[in-house]
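**Student:** Let me see the structure of the following:
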Amino acid sequence: MTQMYKKKLIEVAVPLEAINAASAREKSIRHGHPSTLHLWWARRPLAACRAVLFAQLVDDPSGYAGKLLDDPKIHERAEADLAFRRKAWQERKGDAHGNVPDTPEPTLEDCAADIERKRLFEIIEELVKWESSTNEEVLERARAEIRRSCGGVLPPVHDPFSGGGSIPLEAQRLGLPAFGSDLNPVAVMIGKAMIEIPPKFKDMPPIHPGIKDRSLYRNAEGLAEDVKYYGEWMRERAWERIGHLYPKVDLPKEYGGGEATVIAWIWARTVPSPDPAFADVQVPLISSFLLSSKKGKEIWIEPVADRASKTITYRVRTGGTKSELEAAALGTTAGKRQAFRCVMSGAALPYDYVRRAGKLGKMGQELIAVVAERKGGRAYIPPSQQHKDVAISAVPGWAPETELPDNPRDFKTPNYGLTTFGDLFTNRQLVALNTLCDLIAEVRGQIRIDAISLGMATDGDTLSSGGAGALAYAEALSVYFAFGISKMTDYHSTITSWHHGREIIRNAFGRQALPMTWDFTEANPFSKSTGNWGNCIEWGVKTLDQLQLAAPGRLLQQDAQTASYADGAVVSTDPPYYDNIGYADLSDYFYAWMRRSLKSTYPDLFGVLATPKSDELVATPYRHGSKDAAEAFFLDGMRRAISNMAQQSSDEFPATIYYAFKQSEIEQEGISSTGWAAFLQAVVEAGYAVVGTWPLRTEMANRMIASGTNALANSVVLVCRKKEAMAEVITRAEFTRALKRELPPAIAELQTANIAPADMPQSAIGPGMGVFSRYKAVLESDDSPMSVKAALQLINRELDEYLGGIQGEFDADTRFAITWFEQHGMAKGEYGAADNLARARGISVESVKHAGIIESAAGKVRILARDELDDSWEPVGDGHLTVWECLQHLIRKYEQDGVSHETAILLKKIDAKAEAVKDLAYCLYDISANKRKDAKEATAYNALIADWTELTRLAAAVHDTGGDRQTRLDL
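**Tutor:** Down below sits the predicted model:
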């Protein structure tokens, strides 16, 4: 098929390891990261978005490799590389036994293109670092490459599912006009706050009347300083109005006496005792009595039930016996079936009883402890009636009335009578949040006065109508104060709880759901600890300080199915993932407060009482009546949205679409779940051909070693081109033949790029779906169109055949070991079976034993474990060297020393068999993970491949110094 476009880098290769490592590290970045401006769920890491956009826009060197050879230095390097690659290619062809794909002979242009790709990779590897997000030199280098590939005219980027705004933000950082849209008004406001509002006031000094720290302000630094100043103005006035609701506490003598500011009041929900004798007693529901679980510093709450007076009091205990601490850790829980126990009577409190009490309005709350600030740590104090009375005295003037959704998977509180979003807050919390909302209107007026007095234009154009004068500036600042209130609600609700390990308040959204909490915290907005107003504002200030406003931006509320794009837009987007997250339901938690604060600023955006639900593209069964109806809605809507995308996007550039996996989405045979298949089906039916898939570990744990574990990539980036108008219709048999012809060389290329074995099934989908989706249709034997799920099954089968076919390349002893391992693992098997297996490969059991692979004794045979291998083994001089023992010794060294000098030396020593060793690691991963279900063994092979590039780089720096076989590492 004739290619009518220039290939972009992302269609050929990207430095996945660098992108994954930067994405992993980014999870631990807090101060200044845009994710701290406002919570959004499943937000893509900025590093991944930045790298994908760059690779999506920059030409792949294969399109201009001939011109590269005009440079004498590149020509010389290419010739040297070609000699090495041709030798390796010839050796590989000679040893293939018909099982190695028929890869074309390498050319001088191939080598030149690889040299140039390496240069582009180095730019990406620097670009994805967190420190580079504000490094103008690094960013400008990337922008220059984009301009060179785009003829000096930078195209606009559009994300029709902008969500948390990561993609438009990174487009703006790269100097590209950034556009985004979303149906959800909370997502739209997040995008406006990051890419639309700050450029309006770029490089402007602050207008507040206080002392300015400097004379030169870049990007949004002046805006940030005003947010901080007027945020403090709001705090002072809030304290004047409601400070009496947050009294200090008297410290006991063991804490030095005096008064201290409260960090948190800890409350327990209560229900009437089920025992008729104590029916008028409210008993606590507590998940844990622990306040501090730090070893040697344990502090806990002890309930004291007085049956005679029918009262329960609470005292704070320090230390205790092992049994006391174990009991404290359980709170009043009594196992899953009974839920809780009554501290007054010992009777069981089943969940059904608790639910019934909640729905009848009989659930209360009781203060059980107070946590205060003190020099050197926390002070834990028993509850006092005074503090309880002050809290109860608060009378809010307004509470959110939006009903919580009937979605038991993600929302648990309606089961217990808490049915509106307002029910999730105490009266005192509601008063504090209302006060801050009211102050936003007041501070807006003060900012306008100060701005005019400083000379800012007095035009009456609002922010939403495009204004940039004093009124618009005052409204702009109010957006960030509303975000501060959103941050407050995440720490000021009855869904928060006390983390006794870290001695801090947990926020409400520890995950993308609103659970039921039994003992909860009430934070102090005027303290210096978690949830205080100053910190909630400071998060936004630090984010604004970090913004790089290199291009204009625009965020609109639009349905992706009908959204309008800028002419020639490049599309990169992160759509909803089937039924993973109910964005609209969850964001109503913030929307109610945002609407109260910003309705006058953005009347169109906040004109409805709750976020739009009916058109949200998630497959939610409770909303659509059944699982099938939800799937049909999702598939139809996603097809429309992606069709709209294909019709309006640029022909010159590929589109990139993210898909985030849940671990449960991969079935045993590697076939994707309904969500993944439905999503791909929508992409194909919308008119796109999938030309690549790149697995990104965008949700990795914060430890870098996680890149070597046996875990699937969390996201796949689909690289899509519009399908040719004259695409053909082919049969299933023709499709299968095309797969057999095209998939093996593509998989070999992925292996060359050191794609981790765990990610190979997802990566192979790219070239496999590239074959499937370039045709108008693939017809089954009954002339019905083949589904995407059926195509994925065939692609996976070809991958299995390829990995199995690799075995033909290995020496006979290794092939014996592979088959024996597949059948027996590390367990013993009968000698007779081993003898038959060895004879079929033209060797004997004794040959395999001589190679140091197996133990054979008493009529039994087993493979030697890695820790049983000969410690003195050296590949040089081994007269019976096998690929199997090379791999096992290398993994043992890697497990002992990691990516180290010693591991690199060993890899250097087996250099002649290095590629075969890597192939065997892929093969054994497949057997371990998919056939033997041995996760520990699979992890070993996956980890080695994940670090293969770094190991080979270190091995290349190892120099042999002569006959003594000593080595040195040249760095």
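**Student:** For the rest of this, base every contact and every neighbour count on C-alpha atoms.
**Tutor:** Noted.
**Student:** for the helix or strand harbouring Arg241, packing partners?
**Tutor:** Using DSSP states H and E, Arg241 sits in helix 221-242. On a contact count with 3 or more C-alpha pairs under 8 Å, 6 or more residues apart in numbering; DSSP states H and E, helix 221-242 meets helix 427-453, helix 470-491, helix 533-546.
**Student:** Any chance of the ones you listed in TSV with distance to Asn407 and mean neighbour count as columns?
**Tutor:** As requested, the helices and strands packed on helix 221-242 are exported to TSV (distance: least, C-alpha to C-alpha, whole Å; neighbours: other C-alpha atoms under 10 Å):
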stretch	distance to Asn407	mean neighbour count
helix 427-453	25	20
helix 470-491	20	25
helix 533-546	30	23
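**Student:** right, so of these, which gets closest to Lys67?
**Tutor:** Proximity to Lys67 (C-alpha to C-alpha) singles out helix 533-546 among these, at 39.3 Å.
**Student:** Now render the helices and strands packed on helix 221-242 as a markdown table, adding distance to Gly32.
**Tutor:** Compiled in a markdown table, these are given as follows (distance: least, C-alpha to C-alpha, whole Å):
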| stretch | distance to Gly32 |
| --- | --- |
| helix 427-453 | 23 |
| helix 470-491 | 14 |
| helix 533-546 | 4 |
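**Student:** Let me know which of these is the nearest to Ala748.
**Tutor:** Of all the helices and strands packed on helix 221-242, helix 533-546 sits nearest to Ala748, with 41.6 Å by C-alpha to C-alpha.
**Student:** sorry, back to before: right, and the helices and strands packed on helix 221-242 - which one's nearest Trp265?
**Tutor:** Here helix 427-453 is closest among the helices and strands packed on helix 221-242 (C-alpha to C-alpha), at 11.4 Å.
**Student:** Pick out the residue closest to the middle of the protein.
**Tutor:** Closest residue to the average C-alpha location of the chain: Glu699 at 2.7 Å, with C-alpha atoms, centre = their mean.
**Student:** if I look at that residue, how far off is Arg44?
**Tutor:** 8 Å (C-alpha to C-alpha, to the nearest Å).
**Student:** Ok, Arg355 next?
**Tutor:** Distance from Arg355 to Arg44, by C-alpha to C-alpha: 38 Å.
**Student:** Give me the more crowded residue out of those two.
**Tutor:** Between Arg355 and Arg44, counted using other C-alpha atoms under 10 Å, the more crowded position is Arg44 (21 against 18).
**Student:** Quick check, that one in contact with Thr698.
**Tutor:** Yes - with contacts counted by C-alpha atoms under 8 Å, Arg44 reaches Thr698, the gap being 6.6 Å.
**Student:** Second input sequence below; structure requested for side-by-side comparison:
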Amino acid sequence: MINPKKLIEVAMPIKEISAECVRDDRVQHGHISSLHKWWARRPLPVCRAVVFASLVPDPLDPNCPQAFKDSIELLLEKKNNPGDPYATYSDIPWTSVFDPMEDNLRNRLQMFIGKFTQPMQDHLLGKTTKPEAGKMLTAESLIKWDSKNDEKIINKARKLIWVAHNSVIESAAKETAIELLADFDIHYKAIKTAENELYSLTDRHIETDNSKKLTENLHNAIEAFLHKMPKVFDPFAGGGAIPLEAARLGCRSYGNDINPVAHIIQKGSLEFPQKYGKPISYTTGEFIKLYGEDEFNKVANENKKYKNGNVIGVNIPNRLAFDVEFYIKSILRETEKEIGNLYPKNENGDRPITYYWSKMGQCSNPSCKTDVPLLRGFYLANTSSKKVYLNPIIKDNKIEFEIKYGAYDKEIEGWINRGNLKCPCCGSITDVKLLKEQNINVGLKEKLLAVIIDGKKGKDYRLPTEDELLILTKLPAIERPREKMQRNSAGGDTFSWGVTEWGQLFSDRQLIALTTLVKIINNFKTKIPSEEIEYNKAIFTYLGIWTDRMASRLTKFGLIDLGGEKVVDLFGRQAIPMVFDYPEVNVFRLEQVSWIVKYIISESNSFNISIVHNASSGDKSQFNDKFLTAVITDPPYYDAMAYADLSDFFYVWLKKTLGDVYPINFATPQTPKTEECTALKHHHNGSKDLAKKHFENKLLEIFDAIEHQTSDIVSIMFAHQSTEAWTTLCNSILGARMNITGSWAIDTEKKGGLKQDKAFLSSSVTVSCVPSQSAGYGDYKEVKKAIEATVAREVDELYRLGFRGADLLTACFGQAVSEFGKYKKVEKADGSEVTVAELLAMARESAFNALLKGFDGDEYTKFYIGWLQLNGFAESDFDDAATFAKAGLSINVAELFKEHILIQNKN
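**Tutor:** Below you'll find the predicted structure:
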């Protein structure tokens, strides 16, 4: 049987995915990104879309099983969906001409993945303003945030994957769609029945013959279901978004990452909520034994069980969420007993929210030597409705402040600019080099300037009291963590200031608070009932994650968001810059537990966990030959992100809280560096060439293992579209005996909105590949002719689907590589080998010529006609125009502006 192409190889609703990805960045509570910081995590909509489209066939492929085509009819057609939510567009909304979308099974699948609402269609057609973020996609769209726990929508996706997977298995290949869907219902119902029986058992946490039997029943039901679903693996799982969505769609999901911090994040986001975040029913006596009388008295009446008017038990909707919150609050109470005096209360018993500090630089003028706060500005809050600032009062070389509400009376210049200090007392400039010497030699002094408190209408601001200043002189000595930071990555520009160790990122009081939390957490481990070892491991994991969240906000390198009046953690960028003024959050006012609890609740509906590993990617022994159905991944790119260096910040604290829980994972002093698939020269003796070679070899090794382990498709998200990026990606894929079969530009990066709505150049590309036996040597002329024919067909097909601009060109690249990849090498007449860069130029020129379809005219006219075909009159990036001008033409983009063919806007 010839395998049909997967949907991802022929079509993707990239505009709709891009729109929801932009929204995804704005979702907060319950989102995977809200659990723990990780860098460059892919948005959930693109992960869900790519997983789904990689696992279902193209229904228009002649080899597509009839059962799958019939299942689309049953699940997505009008007769079974009131209102016909998956009807295709009557006019493709982002094109410049009237373009009805053909109503066929392939396009129905695309509309199921994501479809614009009518208001969004009207906006793209230029009729109305853009709807708010949550109203761009229809409620029935698979990738919409609101759909993630919608059983009706998610089960449609699971059923389609179920039919797709089982209709090509020999034992089930002759079954009809109705039979396969009925089989899904039987297996899914078995899981729900087993869940209901287990979770309705009172005191199910106590091991009895009955609880063991019901637990085993649930396990067996889930295994029977997963046995009939695809196996999906992400070897660079990082923050966990791809395995999370694979598991949500019912697949047997695997994730791997070499980084122990990523592994802990994956345990907390992909395994424990789905496994332990379930209802539990306690008898009254058992609840009080576990949590105490005070906690019992706090239980809401609707969560109590009554018999004859008496309370006989307690129902907890989510055991894991309840326990995590209970233990964290208990730890905070114990912490307050030890160090609560370090955060003085006022006469009403209230504590401040935040303390505002500044480092002090000494003026280098020998006759002045004033200690000057290193302030770039003086606002404490700066919103449209509220402005608060520190007003300097300078007298006799002494600097004091008063707090004033409203805008500046007159503009006040900051005292530090580009690291240079301008003394407000004498006007002298102290060079940044001298300030760095001060910090390295004796340390810059620090001064508490203001205190942020609760007010009647939000936050209020005042000067520190004598008690608040006095307590700072009585802080106990504390030992700082001595683990080293990495220069030029996690260190940012802090090294030149003498900040080279992670312990230097904390003030004394911050460090006291964190080390006290760690001590009490480790004490609590001995107090938690020890009968459920694996469940306790989950609780301890969240205590470690909570400590990480606290640590990232309890540093001297955080910032205040003046517009939002909130504290921003130190990882606003991909490196840690030097900070001169900072907010010190009161540890007892730092609300972090709700973020964890809401995430647990948000992902507890699923029955399906991901199996996660902490190992070096590229290990062929991890899976048997062709064990996996699909690999879907987002690999690193050269030196774009120093994952190991940055995550050492968290590793330092996780090793203290979880080193005994995960001894193997935290066996090393810091995160593994040399085996990481990156190109950071400071990990390769300072050699850029060695680092680049390491990355390329490692990527090839990993892709080689993937080809060995995977029986079907590999989908790769790559966050770069430069020629170098494409060259590296293509060489690694082709070198691992795979061939690219499709490529899509999807806007997955964090932006304020859709980039020009109609013709944006995406910064991410997703390619699909399959194992391929390339044979022999290709003749350049023959391969060029094949590429031209293939790209011409692709342009025609994709143009009818509404593809324009850079999106169309990117899609053509994949098809061009598929022709190129049929051969071990492609050679010109002189014997020289054709490079990937030449291939991409060939694909671009072929797409351009296909659009012109034999049109004969001068260079400017060709550009004009081709540009209109691709982009219409919509705005586009300068780089788009420059790239397009090189496609089969010999004109400079500057000439196009000179001739007024293109008009440059003010940006």
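**Student:** what range in the second structure matches stretch 507-521 of the first structure?
**Tutor:** Mapped onto the second structure using TM-score structural alignment, stretch 507-521 of the first structure covers residues 569-583.
**Student:** Can you list the neighbours in contact with that stretch?
**Tutor:** With C-alpha atoms under 8 Å, 6 or more residues apart in numbering as the test, stretch 569-583 of the second structure has contacts from 39, 354-359, 374-375, 489-494, 497, 552-553, 555-560, 567, 641-642, 646.
**Student:** Counterpart of Ile286 of the first structure over in the second structure?
**Tutor:** Under the alignment (TM-score structural alignment), Ile286 of the first structure pairs with Leu375 in the second structure.
**Student:** What's the match for Thr134 of the first structure in the second structure?
**Tutor:** So, by TM-score structural alignment, Thr134 of the first structure is matched to Asn149.
**Student:** all helices for the stretch 701-850 of the first structure, in order.
**Tutor:** For the stretch 701-850 of the first structure, applying DSSP state H, counting those that start in this stretch gives helices covering 732-752, 760-773, 788-805, 812-824, 831-840, 845-850.
**Student:** what's the mean gap between the first one and the aligned bit of the second structure?
**Tutor:** If I follow you right, that is helix 732-752 of the first structure. Here the mean offset of helix 732-752 of the first structure against the second structure after fitting is 1.9 Å, by mean C-alpha distance after the TM-score superposition for the first structure.
**Student:** What range does that helix cover in the second structure?
**Tutor:** The alignment of helix 732-752 of the first structure onto the second structure (TM-score structural alignment) spans residues 780-800.
**Student:** For the matching stretch, give me every contacting residue.
**Tutor:** Under C-alpha under 8 Å, 6+ apart, the answer for stretch 780-800 of the second structure is 99, 101, 808, 812, 815-816, 819-820, 826-829, 834, 842-843, 846-847, 850-851.
**Student:** What residues of it count as buried?
**Tutor:** Buried residues in stretch 780-800 of the second structure, counted by 16 or more other C-alpha atoms under 10 Å: 780, 783-784, 787-788, 790-795, 798-799.
**Student:** just how off-centre is it within its chain?
**Tutor:** 35 Å (C-alpha atoms, centre = their mean, to the nearest Å).
**Student:** before we move on, the earlier item: separation between the match of Ile286 of the first structure and Gly414 of the second structure?
**Tutor:** The value you get for Leu375 of the second structure to Gly414 of the second structure, if C-alpha to C-alpha is used, is 6 Å.
**Student:** These two: which has the busier surroundings?
**Tutor:** The neighbour comparison of Leu375 of the second structure against Gly414 (other C-alpha under 10 Å) goes to Leu375, with 20 against 16.
**Student:** Now do the contacts for that one.
**Tutor:** Counting by C-alpha under 8 Å, 6+ apart, Leu375 of the second structure touches 358, 414-416, 580-581.
**Student:** For these, which ones persist in the first structure?
**Tutor:** Retained contacts for these in the first structure, judged by both residues aligned by TM-score structural alignment, their matches' C-alpha atoms under 8 Å, are 358, 414-416, 580-581.
**Student:** Can you select the buried ones among those residues for me in PyMOL?
**Tutor:** Here is the PyMOL command that picks out the buried ones among those, judged by 16+ other C-alpha under 10 Å:
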select buried, resi 358+414+415+416+580+581
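**Student:** Give me the nearest residue to the aligned partner of Ser18 of the second structure in the first structure, chain neighbours excluded.
**Tutor:** Matched across to the first structure, Ser18 of the second structure falls on Asn20, judged by TM-score structural alignment. Sequence neighbours aside, Arg697 is the residue nearest to Asn20 of the first structure in space, at 5.3 Å (criterion: C-alpha to C-alpha, 6 or more residues apart in numbering).
**Student:** quick one: what's aligned to that neighbour in the second structure?
**Tutor:** Checking TM-score structural alignment: Arg697 of the first structure goes with Asp747.
**Student:** List the contacts of its match.
**Tutor:** Taking C-alpha under 8 Å, 6+ apart as the test, what Asp747 of the second structure contacts is 17-19, 21-22, 761-764.
**Student:** can you do 7 Å?
**Tutor:** By C-alpha atoms under 7 Å, 6 or more residues apart in numbering, the contact list for Asp747 of the second structure reads 18, 762-764.
**Student:** Just the buried subset of those residues, please.
**Tutor:** 18, 762, 764.
**Student:** can you tell me which of the residues you listed lies nearest to Thr674 of the second structure?
**Tutor:** Ser764 (26.7 Å).
**Student:** Arg269 of the first structure -> the second structure?
**Tutor:** Using TM-score structural alignment, the partner of Arg269 of the first structure in the second structure is Lys359.
**Student:** Tell me how many other residues crowd the closest residue to that match other than its chain neighbours.
**Tutor:** Take Lys359 of the second structure and drop its neighbours on the chain: the residue closest to it by C-alpha to C-alpha, 6+ apart is Glu446, 4.3 Å away. Here the number of neighbours of Glu446 of the second structure (other C-alpha under 10 Å) works out to 18.
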